[in-house]
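A.B. asks: return a 3D structure for these sequence lines:
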Amino acid sequence: MRRKNKRIMVTGGAGFLGSHLCERLLEQNKEVLCIDNFYTGHKQNVIHLMDHPGFELIRHDITFPLYVEIDEIYNLACPASPIQYQRDPVQTTKTNVHGAINMLGLAKRTGAKILQASTSEVYGDPMIHPQPEAYWGNVNPIGLRSCYDEGKRCAETIFFDYHRQHGVPVKVMRIFNTYGPRMHPNDGRVVSNFIVQALQGKKITVFGNGNQTRSFCYVDDLIGGMMRLMNTNDTITGPINIGNPGEFTIRQLAELVLEITGSRSTVEYLPLPQDDPMQRRPDISQAKRLLDWQPTIQLREGLERTVAYFDRLLDDQPTSVPMKSALLVD
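C.D. replies: The predicted structure follows:
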């Protein structure tokens, strides 16, 4: 018998996206079980939730089975930036594949609905623009990014096989570049790196000529789309793109960050990393039609909120945050 208030498990719940999701679920009077091994997540992201009566935190690596009773699972656990997922590529693949198998096994046993946080990286360096869900992608299966790209593609495969073979109710969303408060200042994502570099008066590191394009979705919009997908009827499985279709070059992003921060930093151009996609923009037609969802927060507004967050974060730290080179992907 289901509980009056759903008990919802969020893997990767102490991460950037996971912590925002936990917060939003608690606002809706759900019981939240936050699972994280703290490889890239941080307890500080959820410390303000620890006294909430509906919140529980368990330190656990989902590459190992977990035996709990839950009603829904949001599977967000996985390093999501190149610096993080290339640090231990074998573990990244295990998290994507073994983690998906373990969470699907839990969903099968408990009858829980389960959502997989997939990624726009399944499209690789796309030959179709913008990218619709029907596009199969252009991915290097043996490159430096493959642990993440192919790991997420394999996770999608396993999700749909469990759905077809065992009747597990699944949801798959493909997340496009997302930004906002609680991003780690040194995780290698382009928005956080540009902001921190600008606030510290360091050179803005742009890879290639800066003409690569990305679409940037503010975290509040993304979480809204994620929850809307989970709460649709079970016939809507996805995959569904969730992101902001506004398209900007990396050079435009750098210029906007410099304008908002008022920084005098200059831009430094560096060689393009292996397999870095040249274009990335979601076709969100399905999200509009099936979920009645589209983003509402535009890039300038979202960046202003994110700059304010990092400004406070850096002011609270006794020394400047050491920066690594910025890569241009999720």
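A.B. asks: from here on, just use CA atoms for contacts and neighbour counts.
C.D. replies: OK.
A.B. asks: residue 221: which element?
C.D. replies: Per DSSP states H and E, residue 221 falls inside helix 219-230.
A.B. asks: what packs against that helix?
C.D. replies: With contacts defined as 3 or more C-alpha pairs under 8 Å, 6 or more residues apart in numbering; DSSP states H and E, helix 219-230 has these neighbours: helix 16-27, strand 113-119, strand 170-175, strand 178-179, strand 240-242, helix 285-291.
A.B. asks: which stretch among those comes nearest residue 301?
C.D. replies: Residue 301 lies closest to strand 178-179 among the helices and strands packed on helix 219-230, at 11.8 Å (C-alpha to C-alpha).
A.B. asks: this one next, for a side-by-side:
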Amino acid sequence: MASTPNTTNDEKPNKIETNPIFISADSLHSILSHQSLIQHFHSSLPRISTSTIQTPIRQNYAVSQSSSLLLMPSWSSSTSLPYMGVKLVTHFPQNSTLNLPGIHASYVLFSSTTGQTLASMDGTVLTLYRTACVSGLASKILARDDSKVLVMIGAGALAPHLIKAHLAARPSLQKVIIWNRTMEKARILVENLRACVEYNGVCFESNELLEEIIEMGDIVSCATNSEVPLVRGEKLKYGAHLDLVGSFNHNMRECDDEAIRRGRVFVDNEVALIEAGELVGAFERGVITKDDIAGNLLELLKGEKKGRRESKEVTVFKSVGSAVVDLLAAQLVYEIHIKQL
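C.D. replies: Below you'll find the model as predicted:
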């Protein structure tokens, strides 16, 4: 009897369809912790090679006189990071008059192998976590091991994330003092943090005397849109670590020239040298030169540059953000989410 032909081997395999996942803000909060993201950055960033990852300079388009659209792409050809991603950000500072956030963002993650869309996620929340955790990682490297007091300047959306990231990076912290131009916002943030059971051993308070509390800070973290320096360098205590997050253009300054002069300055990436108002202004005024910048975050992690050298040294870390850490944060979110399905 003739055998029945095996047609299965002659047929083309069915195409596997992958439907993109949407990861909401609530899901992001349940997936991420500041501790886990700091650790992910700590272990992943040193393995990144410039030959396998591409990060073009972000594109910034003026939508109106005060509003803008930013595009931040990054892609990797590494088998350990088989992703492409792009963050779309809108900056509408006038939203404060409408009681709305000034920044909104979406993040889209693709496969760098097939180009398929894998996920879209709330880019605003993703940015809050990644920005804070970059600062937390820098604090872990540059702040003193015996840091006790964190001063938080600003009480906006980023402030609670920065506080939690610094607490995760520096468990020695015992007190957090919050200042904001509108002190009621600082007081509300204090109450919210006091309600977090995981921080029962930490004292949270607000204080309107900015210069006095700066003198108390072992770590001083700034997240404002200020165009007038808020941190006077002469007020920083010996051994302080200054974390500057807010400014991203030449008109914005969160500290004065003396803070830059006193400190060993590190940056998250080289873009800070051309974007950050504190640094660009200091270069123009001859306070320091670009050669005086002590290193970037990747060089610190790889051990190519030395961080804190002695206990009385003042360190300064200026971050402006990058698409690389966006991609790494999105990777962690996506891979944890997939495992939970």
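A.B. asks: give me the TM-score for these two chains.
C.D. replies: Once superposed, chain against chain, the TM-score is 0.34 (TM-score structural alignment, normalised by the length of the first structure); 156 aligned residues with a C-alpha RMSD of 4.9 Å.
A.B. asks: pull out the buried positions in the helix holding residue 221 of the first structure.
C.D. replies: For helix 219-230 of the first structure, a neighbour-count test (16 or more other C-alpha atoms under 10 Å) marks 219, 220, 221, 222, 223, 224, 225, 226, 227, 229, 230 as buried.
A.B. asks: make CSV out of those residues and add distance to residue 248 of the first structure.
C.D. replies: As requested, the buried residues of helix 219-230 of the first structure are exported to CSV (distance: C-alpha to C-alpha, whole Å):
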residue, distance to residue 248 of the first structure
219, 17
220, 20
221, 18
222, 18
223, 22
224, 22
225, 21
226, 23
227, 26
229, 26
230, 29
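A.B. asks: just the closest of the residues you listed to residue 199 of the first structure, please.
C.D. replies: The closest of the buried residues of helix 219-230 of the first structure to residue 199 of the first structure turns out to be residue 219 (C-alpha to C-alpha; 21.1 Å).
A.B. asks: please find the angle between the direction vectors of the helix holding residue 221 of the first structure and strand 113-119.
C.D. replies: Here helix 219-230 of the first structure runs at an angle of 140 degrees relative to strand 113-119 (axes from the mean of the first three to the mean of the last three C-alpha atoms, to 10 degrees).
A.B. asks: circling back: wait, which of the helices and strands packed on helix 219-230 of the first structure is closest to residue 34 of the first structure?
C.D. replies: helix 16-27 (7.3 Å).
A.B. asks: report the buried residues of that closest one.
C.D. replies: In helix 16-27 of the first structure, counting by 16+ other C-alpha under 10 Å, buried: 16, 17, 18, 19, 20, 21, 22, 23, 24, 25, 26.
A.B. asks: cool, stretch 330-337 of the second structure as well?
C.D. replies: Burial within stretch 330-337 of the second structure, assessed by neighbour count using 16+ other C-alpha under 10 Å, is assigned to 330, 331, 332, 333, 334, 337.
A.B. asks: for residue 274 of the second structure, which non-adjacent residue is closest in space?
C.D. replies: Nearest non-adjacent residue to residue 274 of the second structure, counting by C-alpha to C-alpha, 6 or more residues apart in numbering: residue 280, 6.2 Å away.
A.B. asks: which helix or which strand is home to the one you found?
C.D. replies: Here residue 280 of the second structure is assigned to helix 277-284, by DSSP H and E.
A.B. asks: and what of residue 70 of the second structure?
C.D. replies: strand 68-76.
A.B. asks: next helix or strand past that strand?
C.D. replies: Using DSSP H and E, the helix or strand that directly follows strand 68-76 of the second structure along the chain is strand 83-91.
A.B. asks: hmm, back to that, what is the helix holding residue 280 of the second structure packed up against?
C.D. replies: Applying 3+ C-alpha pairs under 8 Å, 6+ apart, we find helix 277-284 of the second structure packed against helix 257-262, helix 272-275.
A.B. asks: would you map the helices across the stretch 51-200 of the first structure?
C.D. replies: Secondary structure of the stretch 51-200 of the first structure, counting by DSSP state H, counting those that start in this stretch: helices at 82-85, 89-110, 146-166, 190-199.
A.B. asks: quick one: closest of these to residue 10 of the first structure.
C.D. replies: When those are compared by C-alpha to C-alpha, helix 89-110 sits nearest residue 10 of the first structure, at 10.6 Å.
A.B. asks: got the angle for the closest one vs strand 113-119?
C.D. replies: Between helix 89-110 of the first structure and strand 113-119, the angle comes out at 160 degrees (the same axes, to 10 degrees).
A.B. asks: gap between residue 27 of the second structure and residue 125 of the second structure?
C.D. replies: The gap separating residue 27 of the second structure from residue 125 of the second structure is 10 Å, by C-alpha to C-alpha, to the nearest Å.
A.B. asks: okay, the two: which has more neighbours?
C.D. replies: A side-by-side neighbour count of residue 27 of the second structure and residue 125, using other C-alpha atoms under 10 Å, places residue 125 first with 22 against 14.
A.B. asks: distance of that one relative to residue 89 of the second structure?
C.D. replies: For residue 125 of the second structure, the distance to residue 89 of the second structure equals 12 Å [C-alpha to C-alpha].
A.B. asks: repeat for residue 326 of the second structure
C.D. replies: 12 Å.
A.B. asks: now do residue 281 of the second structure
C.D. replies: Shown here: residue 281 of the second structure relative to residue 89 of the second structure, a distance of 26 Å by C-alpha to C-alpha.
A.B. asks: residue 160 of the second structure now?
C.D. replies: For residue 160 of the second structure, the distance to residue 89 of the second structure equals 21 Å [C-alpha to C-alpha].
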